[in-house]
Every structure is written in structure tokens, then in C-alpha cells.
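1. Show me the folded form of this:
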Amino acid sequence: MSKGKLFVVAGPSGAGKATLVHALLAADAKVQLSVSFTSRAPREGEQDGRDYHFVSREDFLARVNRGEFLEHAEVHGNLYGTSQKWITDSMASGLDILLEIDVQGAQQVRRLFKEAVGIFILPPSGDILEQRLRNRGTESEDAIVRRLANAREEISRVEEFDYVIVNEHIDQAVRDIIGIVRAERCRLAAQSERHQALITSLKG
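-> Predicted structure coming up:
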């Protein structure tokens, strides 16, 4: 069985990462989302085990000490981490895994998984990014200012990624992220491993 691929999706808060990720998961059953651990409280409508594994800060730090995380970072005062065992086991079973994480976490993952495919989501403008954050209605003014400052810092590292999607028109952005996943599956190395017998037989 061929090994699955690891896709890392990052971008500033408000760029629309979650929307694109959910659309990709709905369109492609071969892609599984890695559910991160976090110390933050659930937002309205979020479910434990589906959106995040919600744990206490103490529990999270204990998992760090046990070496359970592939990557972990503190973002906006909250801790986030990715289970290393789940990622490794899932990829070994042939599943493609999707990580939606911050830029700091993406760097850690790609340091350990050189073959990971990085996808960065950009907003069409700074004004639209700010508007999206305000339209959520869940952030204080201080939190919005902090997120906009963090966005500038994250966007300055866009060159670290393989693909960039400008999320201006959602339908086009969804087609873009689905196309990236399908293109990566068609790379020579992946197809040679997946269809070795076929290629050998066709060579005569």
C-alpha cells in the first residue's frame, strides 16, 4: 500500500482556511483532517473530537512532556498541538492527511516531514481580512488588533509554502485546493509507487 501525503494548510485568521478545508473534506473522502488538541475553550457550535480535542492547559503541557505532539505552539494565548502517532499511523495506512495549523506549527511539521505539501491561504486585501474578523462578532477590539498584527507577521512567511490560494471568490478557491491535492497525487513518485505493476507491464 502506498503511503499517504501530508498537506499543511496555513494562513492568517480570517483568510477562510476552515471554509476551504471543510469543502475539500466534503469533496474528497480520501483526505482526513487531523483534529488538533487545544487548551482554549470551545466556541459556540464546536464539538470535542470533531473541531478540536479540548483539554485543560495542564493536560496539554503533560502531553508535551510525554512527547505526544508532532508540533505544538501557543497562539493568541492558547496552546495547540498535533498528535504525532495519529498522523504517522494514518499516513502509513494510505490516507492523505490535512493539517490546518498556524505558520509556526507548519514550520515545525515541515522540518520533520520534508515531503509535506504547504498550502497558504491569503485574503484578497487587508481591508477584507479586517472586515471578516469583525463580521464574526466573537472578538473584542483588542483581539482583532492582535489578530491583524499577527496576520502581517504570518503573511511575511508565505515564501515558505509550495502553493498560495487567494481566497477572493470561494468557489474558485475551493477548486484550487481540490486541484492541488489531485495534482500532488499524480506526481511521478506517487504514481510510480501506486501503479508500479501497471507501469512495468506497459513498458513491455
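2. all contacts plus neighbour counts: C-alpha atoms, from now on.
-> OK.
3. Ile177 versus Phe120, what's the distance?
-> With distances taken as C-alpha to C-alpha, to the nearest Å, Phe120 is found 10 Å from Ile177.
4. So the two - more neighbours on which side?
-> Taking Phe120 and Ile177 together and counting by other C-alpha atoms under 10 Å, Phe120 has the greater number of neighbours (25 against 21).
5. Could you say which helix or strand holds the more buried one?
-> strand 117-122 (DSSP states H and E).
6. which residues sit in contact with the residue most central in space within the chain?
-> The centre of the chain sits closest to Glu100, judged by C-alpha atoms, centre = their mean, with a distance of 2.0 Å. Neighbouring residues of Glu100 by C-alpha atoms under 8 Å, 6 or more residues apart in numbering: Val8, Val9, Ala10, Lys17, Ala18, Val21, Ser34.
7. show me what contacts the second one?
-> Residues counted as contacts of Val9 (C-alpha under 8 Å, 6+ apart) are Lys17, Leu98, Leu99, Glu100, Ile101, Ala106, Gly118, Ile119, Phe120, Ile121.
8. which of the contacts of Glu100 tops the neighbour count?
-> Ala10 leads the contacts of Glu100 on contacts (other C-alpha under 10 Å) with 28 neighbours.
9. structure for this one too, so we can compare:
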Amino acid sequence: MRGTLYIVAAPSGAGKSSIVNAVLARDPNICLSISFTSRAPRPGERHAEHYHFVSAPEFERMVEAGDFFENALVHGDWKGTARQSVEPQLASGMDVLLEIDWQGARQVRDKVPDAVSVFILPPSRQALEHRMRGRGQDSEEVIAQRLAAAREEMSHYIEFDYVIVNENFAVAVDEMCAIFTTSRLRREAQVARHSRLITQLLADE
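-> Sure, this is the predicted structure:
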């Protein structure tokens, strides 16, 4: 049966990547789609592991070629999910997780209405700012821009199926895993997965 597409979005600094990485380590039935971006790598980021890093002209060439499942301009840089990172995995029955922003999530939902979407919120604006500063990677000007953008991003939580507040990291990871489990237990998925069993159970003696 076809895999399920999951969308996870959050403002910068909400802990999205940490939660996603912890969930992927726990759940072998889901894989992460590695996004493309035109921005430069941050300290510690590696090509094809955190992102596929390409130049802006190369990214725009890929957009014109129709290579992307979704793409958006985020904080002045392009980000997008290539079709080859999603479709083959779903067709093979593997669940795929997209770690993207709300703009990309909207594009994906238009193409895949049954995608399951999750938005992660910080426990407070103070905690969000503290996490941004804790990275030690951005200037004060960049932090101010990201905080302003975060308010706009968080206003789109209403477009998502589930909302997780990342106040306690371990709890947030458990909640994300619970969403995956619940999704796999939906009637339609279970009927497709256990059609033979259901037929046998309902057969006349």
C-alpha cells in the first residue's frame, strides 16, 4: 500500500529539527525527505544530510524544470522538496516526512489532500528568543528578523491537523510518535493493510 506523507512545520527556534531527528531514530517506518536550499550551510551542516545545498541560479533552474514537489522563498533564501525525494518512497509503501515551512505545507496539501500535517509551537516567545540566541550563529539583526517572521509563521498553525507545544522535549517526541501511530490506525489504512483478514472475519461459515 502507498505510504503516508507527513508535514512538520514550525517557526525557527521551536525545536522542530531536534524533535524530527528523535522521532526518526525511534520509528523505522518513516524517512525524512532532504530539502534543497539556496542558502549557505551553517556550522555543522553537511550537504545531502541536512540539506542539498545549491546556488540560487541552480535552484531557479530546477523550479523552471518542474523538479520540485513544493518550493518557497524563506528568509530571503529558496527552499524546496524535490519530487524524486518523495514520490518513489511513497509508492514503495514508506511513510515520508517533510520538514518544511507553512508556505510549502500549503502547496503540498493542495497536491496531496490526505497528507497529515503537524505544527510545533514554542512554550513562550521568551523561550523562542532564548533558543535562537543559544545557537550563537546569527547576528542581532538576523535574530530580530527571525523573531518578527516567527510571529507571522505561528499565525498559520490553524491550517494544520495537529499542534504540539514543545515545552518538554521528551513529551513532544512522544506526542509526535503518537500522531504517526494514530494515523496508521485510521480505518482506511487498516482496511488496505488487513483486507484479507477482514474478508475472512466477515465471511459466512
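10. Please state their TM-score.
-> After superposition, the two chains reach a TM-score of 0.98 (TM-score structural alignment, normalised by the length of structure 1), with 203 aligned residues with a C-alpha RMSD of 0.7 Å.
11. rewinding a little: dump the contacts of Glu100 of structure 1 into JSON lines; add secondary structure and distance to Cys186 of structure 1 as well.
-> Shown next, in JSON lines, are the contacts of Glu100 of structure 1 (DSSP: H, G, I helix; E, B strand; the rest coil; distance: C-alpha to C-alpha, whole Å):
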{"residue": "Val8", "secondary structure": "strand", "distance to Cys186 of structure 1": "18"}
{"residue": "Val9", "secondary structure": "strand", "distance to Cys186 of structure 1": "19"}
{"residue": "Ala10", "secondary structure": "strand", "distance to Cys186 of structure 1": "23"}
{"residue": "Lys17", "secondary structure": "helix", "distance to Cys186 of structure 1": "24"}
{"residue": "Ala18", "secondary structure": "helix", "distance to Cys186 of structure 1": "25"}
{"residue": "Val21", "secondary structure": "helix", "distance to Cys186 of structure 1": "20"}
{"residue": "Ser34", "secondary structure": "coil", "distance to Cys186 of structure 1": "23"}
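12. Pick the one among those closest to Ser201 of structure 1.
-> Nearest to Ser201 of structure 1 among the contacts of Glu100 of structure 1: Val8, at 35.0 Å, using C-alpha to C-alpha.
13. Surely that closest one and Val103 touch.
-> No. Val8 of structure 1 is beyond contact range of Val103, at 9.5 Å (criterion: C-alpha atoms under 8 Å).
14. sorry, back to before: the strand holding Phe120 of structure 1: average distance to aligned residues in structure 2?
-> Here the mean offset of strand 117-122 of structure 1 against structure 2 after fitting is 0.3 Å, by mean C-alpha distance after the TM-score superposition for structure 1.
15. Onto which residues of structure 2 does that strand map?
-> Using TM-score structural alignment, the residues of structure 2 aligned to strand 117-122 of structure 1 are 116-121.
16. and for that stretch, what are the contacting residues?
-> 4-11, 14-16, 105, 154, 157, 160-166, 183.
17. try 6 Å
-> Contacts of stretch 116-121 of structure 2 with the rest of the structure, by C-alpha atoms under 6 Å, 6 or more residues apart in numbering, involve Tyr6, Ile7, Val8, Ala9, Ala10, Tyr157, Phe160, Asp161, Tyr162, Val163, Ile164, Val165.
18. Might you report the residue contacts of the last one?
-> Val165 of structure 2 sits next to Ile120, Leu121, Pro122, Pro123 when contact means C-alpha under 6 Å, 6+ apart.
19. Give me the distance between it and Ala144 of structure 2.
-> Distance of Val165 of structure 2 to Ala144 of structure 2, given as C-alpha to C-alpha: 22 Å.
20. which stretches of structure 2 form strands?
-> For structure 2, the strands defined by DSSP state E cover 5-9, 30-32, 36-37, 52-53, 68-74, 77-82, 95-99, 116-121, 162-165.
21. who touches the longest one?
-> The contact list for strand 68-74 of structure 2, computed with C-alpha under 6 Å, 6+ apart, reads Trp78, Lys79, Gly80, Thr81, Ala82, Arg83, Gly104, Gln107.
22. One more: stretch 40-47 of structure 1?
-> Asn78.
23. try 8 Å this time
-> Applying C-alpha under 8 Å, 6+ apart, the set of residues contacting stretch 40-47 of structure 1 is Asp48, Tyr52, Phe54, Val55, Ser56, Asn78, Leu79.
24. Pretty sure Ser39 is one of the things the second one touches, is it not?
-> The one in question is Tyr52 of structure 1. No. Under the criterion of C-alpha under 8 Å, Tyr52 of structure 1 makes no contact with Ser39, lying 9.6 Å away.
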